[in-house]
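Pasting the sequence and the predicted model now:
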Amino acid sequence: EGVNLNRTNEYSNGKDIRAALIIVSCDISGVQKLCGHISAFASCHRCEKRANNCNFGSMADMSNWFIIKDPVEHHQKALEWRQCKSNAERERFVKVNGVRWSEILRLSYFDPIRFVVIDPMHCLFLGIAK
């Protein structure tokens, strides 16, 4: 559909423009709010690794590490979160599923897993990463 600019320097009758959001670059906190992820202490925004599953140096079985999250499942869970009737119900849902609704998920093409880049310089400045 796009947006119509009433008038530009080159187009006195206006111009239709279209744009797509293909990357989100922000700190971890921004990613969580913008894309419907929860705290990085609970789970990674990119893979199925959860913070409560510690690894103390054993690399014997890495088959369950780095299983990439499914963007379709993320979107479905976010829609389910939206159907919750109360804040308490939503909090319980988030603890189990690790997802909340975000308005950016209205963009049918947007992938909240692959389109995210954590800004390392901002994280270093804030002291999040060392």
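In hand now; what should we look at? Numbering: from 1, shown residues only.

Every contact and neighbour count from this point should use C-alpha atoms.
Will do.

now the helices for this protein?
28-35, 71-83, 87-97, 120-126 (DSSP state H).

and the most centrally placed residue in the chain, what does it touch?
Nearest to the geometric centre of the chain sits Cys35, at 2.9 Å (CA atoms, centre = their mean). Applying CA atoms under 8 Å, 6 or more residues apart in numbering to Cys35 gives the contacts 101-102, 104-105, 112.

ok, and here's another one to check against it:
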Amino acid sequence: MKTEPPTNTFIEPLVEELKVAWNGFDLKSYKSPDVPVLVRLALLCVGCDIPASRKLCGFLGHSATMGCNKCMKAFIGGIGEKNYGGFNLSEWNLRNNSSHRKLVQKVMKAKTKGSREELERKYGIRYSVLLELHYFDPVRMTILDPMHNLFLGSAKHVKNLECNKNTA
């Protein structure tokens, strides 16, 4: 069975360009064709479906025990048996950029592949080359894009789950 190439391989060139763009570069524009203006660029967010956002931003998939990219809620259970209950928000520990980066460093320092994978499962994270952008916050800057959220029914599905919970 063939495996997918690592996502980081594809986005490394983009990250290198964004590092340069963060510091700025001179560009002539239609308003200033003779005198270049300083242009700076930054990645504001990553908007895509859930599997792609997890791969790009360094989180494990939605079926992982720690499958949420916004909190540390553990969904206990085996393959196909996850318990997604326990929606008491006051009991959820929210993720943040600082702790996320510290945990990724801990994962990266693992001596063996097995221990690295164990830490990835424990924390629900893995290294993403996007972390090389010092300003990038994978927790806040990872969003579910409008197409998947509205047109494919993700928002409606969540609303129906909430309505069913309130009527039960």
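Cool, got the structure. It should be emphasised that the depicted structure is a prediction, and the values quoted were computed from it without experimental measurement.

Could you find the closest non-adjacent residue to the residue of the second structure positioned farthest from its centre?
Computed with CA atoms, centre = their mean, the residue of the second structure farthest from its C-alpha average is Asp34, at 41.1 Å. Distance criterion CA to CA, 6 or more residues apart in numbering; nearest residue to Asp34 of the second structure, sequence neighbours excluded, is Lys28 at 6.8 Å.

One more: Val24 of the first structure?
Val116 (4.8 Å).

got it, and Arg82 of the first structure?
Using CA to CA, 6+ apart and skipping the chain neighbours, the partner closest in space to Arg82 of the first structure is Trp101 (6.1 Å).

now the helices of the first structure in CSV, with distance to Leu21 of the first structure?
CSV is the format used below for the helices of the first structure (distance: least, CA to CA, whole Å):
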stretch, distance to Leu21 of the first structure
helix 28-35, 12
helix 71-83, 16
helix 87-97, 26
helix 120-126, 20
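
Pick the most buried one from those helices.
Highest mean neighbour count of these: helix 28-35, a mean of 19 (counted as mean count of other CA atoms under 10 Å).

contact partners of stretch 16-30 of the second structure?
34-43, 133.

Report the buried members of these.
42-43 (16 or more other CA atoms under 10 Å).

from the contacts of stretch 16-30 of the second structure, which is closest to Asn93 of the second structure?
Among the contacts of stretch 16-30 of the second structure, Leu133 lies closest to Asn93 of the second structure (CA to CA), at 24.9 Å.
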